[in-house]
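Colleague: Pasting a predicted model and its sequence here:
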Amino acid sequence: MFEKFKEWLVNTTTPTKRPTLDFTRRVVMISGHQYGVRMACDQDIQTLVEIEERIYGKAPWSYAAFQIELQRPHDRLYLVVEDDQQIVGFIGTAVDWYHYDLHITNIGITPSYQRKGIGTYLISTFKNYARHLKLHSMSLEVRVHNVSARKLYASLGFRDQHIKPRYYLDDHEDAVDMQANLLR
């Protein structure tokens, strides 16, 4: 029992034992259109908040929340997608080193760029990244009533795990916890 606790303690409290998460900037083709993909930085935060406002009416994540996330290079990685140097989408992830899980903390695509394959590209990229890190699963939460997102996640290998009652702070809607097994 002590050895298991010691392993947990080292994996969750010793950032020097964990690699800094990194991503090399690249140009990619998504549905026949060229986009730039790179790591998010502090200068992007206001744009990320604005994208969330366009999607939800009110940003679920504050400027400060994004700022805190971007300051955790050992267990957080955020990517942005650019069209002609304008950010049109992003994804945020958190590594749970103890459970070998990559959790999608948030994903947002500007409404005029939705349904163009950007979200699929980002999630698929992170599935490969998680496998590279030797993680066993990916997870996320999604609103129960967000049927189109749930269908997208299911098509990418995510399966419903359980309901998290009253999960969302704004309207107390339930969330579905979904997980994709990466060991197959």
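Modeller: Perfect, thanks for sending it. None of the values given here were measured: they were computed from a predicted structure.

Colleague: use CA for all of it now, contacts and neighbours both
Modeller: Noted.

Colleague: residues contacting residue 68?
Modeller: By C-alpha atoms under 8 Å, 6 or more residues apart in numbering, the contact list for residue 68 is empty.

Colleague: Put this next to the previous one:
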Amino acid sequence: MREIEVRTFAKEDMQRLGELYHAVTANNDSVFWWVGEEENWPNVFVAIENKRIIGKGQVSVISTVPPGSPEERSHYIYFNLKVLPLREDDYPLYDLLYECLLNRAYELKETLPGSNRTIVGIGNQSTEGYNNNYFISKGFIYAKSLYTMRRDLCEKIEETILIEPYRYLGGALDSEERIEEYLAVDLEIWPDAPIGHKQLSDKQKNSSWTIFIVRENETLVGSIMAWIDEDGDGDGIIEDLFVRNSYRKQGIAKYLLSQALTYLKHHGCTSAELQVETANSSALSLYHSAGFKEVSEEVRYHREL
């Protein structure tokens, strides 16, 4: 192997990173994280050979659980490791980046509440065989699969009605109290992967981000987020659709989904995307009824850190 330099990402790497991105995503069958703002670059590592970026590794804290949470709940840190297609079976190259990712993950773990364990994971398209097998060789085991689903926004969006006593509020996270309420309900719905303050704050930085909330009196019963993928191809993104258990099967989820689709269409999007677990039959039924179709499958693997 020729001499390869592995180091943290720097500003002068941006153009060369674009070359790697286009090579890796040419067939739209790879999960590739963009590097984000400069404050995130200590979590990004590049492998350089002959002045060319031939691989990139990235690590991020995806979700955390607050102190005092049940001990079975976990913090989640995820990796994203990509190499040039011609090097996808070059496991010694993977090793160089993986070592950096693992060391950085341990550093990030030290910043998390120590009352709960930390899980490290990866998510790849099911077709990324060499990448998936590499992580399996490192002790990662299958966790779950998710479909990416897409809907054509040129097609008619069914109008839905919210029945009494529920009422709809748009963009209603306008105080710290409201944010804390939302995070508490999100934790209730997704105990294994709550969104947390940081992820919510990161999503809110998107200029087109909005949230739709349904309440019964003052009780938050359901919500959905939507924004435009400004770093990608301009698709509309839908995320974190939930309805609390005792309020389900009353048309609330369908109403929220309709609101989000209408918002994205009015903001110029021609399609909308979301992810859903392949085992979630009720959610799949809802999304199919709203015109969504599966376009790819992501497989996730994890292990304890």
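Modeller: Noted; the coordinates are in hand. On a predicted model such as this, the values are computed, not experimentally measured, just so you know.

Colleague: which residues sit against the longest helix along the first structure?
Modeller: In the first structure, assigned by DSSP state H, the helix with the most residues is helix 118-132. Outside helix 118-132 of the first structure, the residues that touch it by C-alpha under 8 Å, 6+ apart are 30, 81, 89, 91, 101-102, 107-109, 136-138, 152, 156, 182.

Colleague: how much does it stray from the second structure?
Modeller: Compared with the second structure after fitting, helix 118-132 of the first structure deviates on average by 1.2 Å (mean C-alpha distance after the TM-score superposition for the first structure).

Colleague: now that helix: which residue numbers in the second structure?
Modeller: Taken onto the second structure by TM-score structural alignment, helix 118-132 of the first structure occupies residues 252-266 there.

Colleague: Could you check the matching stretch and say which residues are buried?
Modeller: 252-265 (16 or more other C-alpha atoms under 10 Å).

Colleague: With stretch 232-246 of the second structure instead?
Modeller: So for stretch 232-246 of the second structure, counting by 16+ other C-alpha under 10 Å, buried means 235-244.

Colleague: before we move on, what about stretch 132-149 of the first structure?
Modeller: Residues 133, 135-144 are the ones in stretch 132-149 of the first structure that count as buried (16+ other C-alpha under 10 Å).

Colleague: any chance of these in CSV, with secondary structure and distance to residue 50 of the first structure too?
Modeller: Converted to CSV, these look like this (DSSP: H, G, I helix; E, B strand; the rest coil; distance: C-alpha to C-alpha, whole Å):
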residue, secondary structure, distance to residue 50 of the first structure
133, coil, 31
135, coil, 32
136, coil, 33
137, strand, 30
138, strand, 26
139, strand, 25
140, strand, 22
141, strand, 21
142, strand, 20
143, strand, 20
144, coil, 24
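
Colleague: which of the residues you listed lies closest to residue 44 of the first structure?
Modeller: residue 140 (22.7 Å; C-alpha to C-alpha).

Colleague: Does the closest one touch residue 179 like I think?
Modeller: Yes. Applying C-alpha atoms under 8 Å, one finds residue 140 of the first structure in contact with residue 179, separated by 6.6 Å.

Colleague: And for residue 61 of the first structure, nearest residue in space, chain neighbours not counted?
Modeller: Leaving aside its sequence neighbours, residue 61 of the first structure sits nearest to residue 49 (C-alpha to C-alpha, 6 or more residues apart in numbering; 6.9 Å).

Colleague: Okay, helices next: where are they in the first structure?
Modeller: Using DSSP H, the helices of the first structure run over 2-13, 45-56, 63-70, 118-132, 147-155.

Colleague: could you dump those to a markdown table with distance to residue 96 of the first structure?
Modeller: Below are the helices of the first structure laid out as a markdown table (distance: least, C-alpha to C-alpha, whole Å):
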| stretch | distance to residue 96 of the first structure |
| --- | --- |
| helix 2-13 | 8 |
| helix 45-56 | 23 |
| helix 63-70 | 14 |
| helix 118-132 | 11 |
| helix 147-155 | 20 |
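
Colleague: secondary structure element for the residue nearest in space to the middle of the second structure?
Modeller: Nearest to the geometric centre of the second structure sits residue 62, at 7.9 Å (C-alpha atoms, centre = their mean). Using DSSP states H and E, residue 62 of the second structure sits in strand 52-63.

Colleague: do the same with residue 144 of the second structure
Modeller: strand 141-152.

Colleague: which other residues reach the longest helix anywhere in the second structure?
Modeller: Scanning the second structure for the helix with the most residues, using DSSP H, yields helix 91-109. Helix 91-109 of the second structure is contacted from outside by 6, 43, 45-47, 55-61, 77, 79, 81, 83, 118, 120, 134, 305, using C-alpha under 8 Å, 6+ apart.

Colleague: What angle do strand 52-63 and it make with each other?
Modeller: 30 degrees (axes from the mean of the first three to the mean of the last three C-alpha atoms, to 10 degrees).

Colleague: against the first structure, where does helix 91-109 of the second structure fall?
Modeller: The aligned range for helix 91-109 of the second structure in the first structure is empty, by TM-score structural alignment.

Colleague: and the helix or strand just after that helix, what other elements does it pack with?
Modeller: Reading on from helix 91-109 of the second structure to the C-terminus, the next helix or strand found by DSSP H and E is strand 118-125. Packing partners of strand 118-125 of the second structure (3 or more C-alpha pairs under 8 Å, 6 or more residues apart in numbering; DSSP states H and E): strand 75-83, strand 293-304.
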